[in-house]
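Chemist: A structural model of the following input is requested.
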Amino acid sequence: MKHSDPTDISLEIAASTFAALGSEQRLSVLRCLVRAGGEGISIGELGQRTGVTGSTLTHHMKILAQAGLVTQEKQGRSIICVAAAYDAVHQLSHFLLQECCADSATPNKDHDHG
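Modeler: Purely as a prediction, here's the structure:
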């Protein structure tokens, strides 16, 4: 999901990205990385914090990386994981909310996100 215009997201891309988040463990991993900020954390620390370890964590990180939600970078003997999701999450929320109340006869200003 690498688009500069948050309104330029296709249904296919949104569905693919939401599918990547369709696991409690992957969502937990992503939330942990978002909490860690731009510096990220090591894969070992990520496993400790989330309780997802080994090949299961590797599998989930691969899916999140393919969706453009996280990055991994080798630093010495460590692998540092970073949430790259900020733009993607913004695009997803905009995708969901851009047409909020569009078909309503009386649009609700409380739901005007746009």
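
Chemist: Going by C-alpha atoms from here, please, whenever you check contacts or count neighbours.
Modeler: Will do.

Chemist: all strands for the protein, in order.
Modeler: Applying DSSP state E to the chain gives strands spanning 41-42, 70-75, 78-83.

Chemist: for the chain, what spans make up the helices?
Modeler: For the chain, the helices defined by DSSP state H occupy 11-20, 24-36, 43-50, 54-66, 86-97.

Chemist: I'd like the strands of the chain as a markdown table, with distance to Arg35 and mean neighbour count appended.
Modeler: Listed next are the strands of the chain as a markdown table, based on distance: least, C-alpha to C-alpha, whole Å; neighbours: other C-alpha atoms under 10 Å:
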| stretch | distance to Arg35 | mean neighbour count |
| --- | --- | --- |
| strand 41-42 | 10 | 20 |
| strand 70-75 | 13 | 15 |
| strand 78-83 | 9 | 21 |
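
Chemist: quick one more, to check against the first:
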Amino acid sequence: MKQETIHDLDLEVAASTFAALGSEQRLAVLRCLVRAGTDGLSIGELGQRTGVTGSTLTHHMKILAQAGLVTQEKQGRSIICAAVAFDEVRALSAFLLRECCADAETQDHDHG
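Modeler: Alright, predicted model coming up:
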């Protein structure tokens, strides 16, 4: 069975996105935003829920936004910086599962 090669760009994008999640605080922020749904949260509410505030939260949001995982939008005097890019999160999950069990039938199960 011929093994398909993962497209280099897909691998590069996925690695960059996973790197953005390589912080407990950023992962907590993203999980909070996923829970909030498509309406997102104001920066203040996000800070209250996660315990990450001020310049630290701004820094983490910038990294998550650059990775395409969150969006930031000004609404009146508030910044709704917490609307999650659900399509990107789904694409990341699909990347991980795309070749799930592809090699299972070629493995020798008699060793163990």
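
Chemist: Overlay them and tell me the TM-score.
Modeler: The TM-score (TM-score structural alignment, normalised by the length of the second structure) is 0.81; 100 aligned residues with a C-alpha RMSD of 1.8 Å.

Chemist: re the thing from before, and Glu73 of the first structure, which of the helices of the first structure is closest to it?
Modeler: helix 43-50 (10.0 Å; C-alpha to C-alpha).

Chemist: In the second structure, point out the residues matching the closest one.
Modeler: The aligned range for helix 43-50 of the first structure in the second structure is 43-50, by TM-score structural alignment.

Chemist: Name the residues of the matching stretch that are buried.
Modeler: Within stretch 43-50 of the second structure, the residues that count as buried by 16 or more other C-alpha atoms under 10 Å are Ile43, Gly44, Leu46, Gly47, Thr50.

Chemist: Looking at those residues, which one is closest to Glu73 of the second structure?
Modeler: Ile43 (10.3 Å).

Chemist: pretty sure that closest one is touching Ala82, no?
Modeler: Yes. Between Ile43 of the second structure and Ala82 there is a contact under C-alpha atoms under 8 Å: 7.0 Å.

Chemist: May I have the residues that are in contact with Ala19 of the second structure?
Modeler: Going by C-alpha atoms under 8 Å, 6 or more residues apart in numbering, Ala19 of the second structure touches no other residue.

Chemist: Report the separation between it and Ala36 of the second structure.
Modeler: 23 Å (C-alpha to C-alpha, to the nearest Å).

Chemist: Please apply the same query to Arg49 of the second structure.
Modeler: In terms of C-alpha to C-alpha, Arg49 of the second structure sits 10 Å off from Ala36 of the second structure.

Chemist: same thing with Cys101 of the second structure?
Modeler: From Cys101 of the second structure to Ala36 of the second structure the distance is 33 Å (C-alpha to C-alpha).

Chemist: who's more crowded, these two?
Modeler: Applying other C-alpha atoms under 10 Å to Cys101 of the second structure and Ala36 shows that Ala36 carries more neighbours, namely 15 against 9.

Chemist: Would you mind measuring from that one to Val84 of the second structure?
Modeler: 9 Å.
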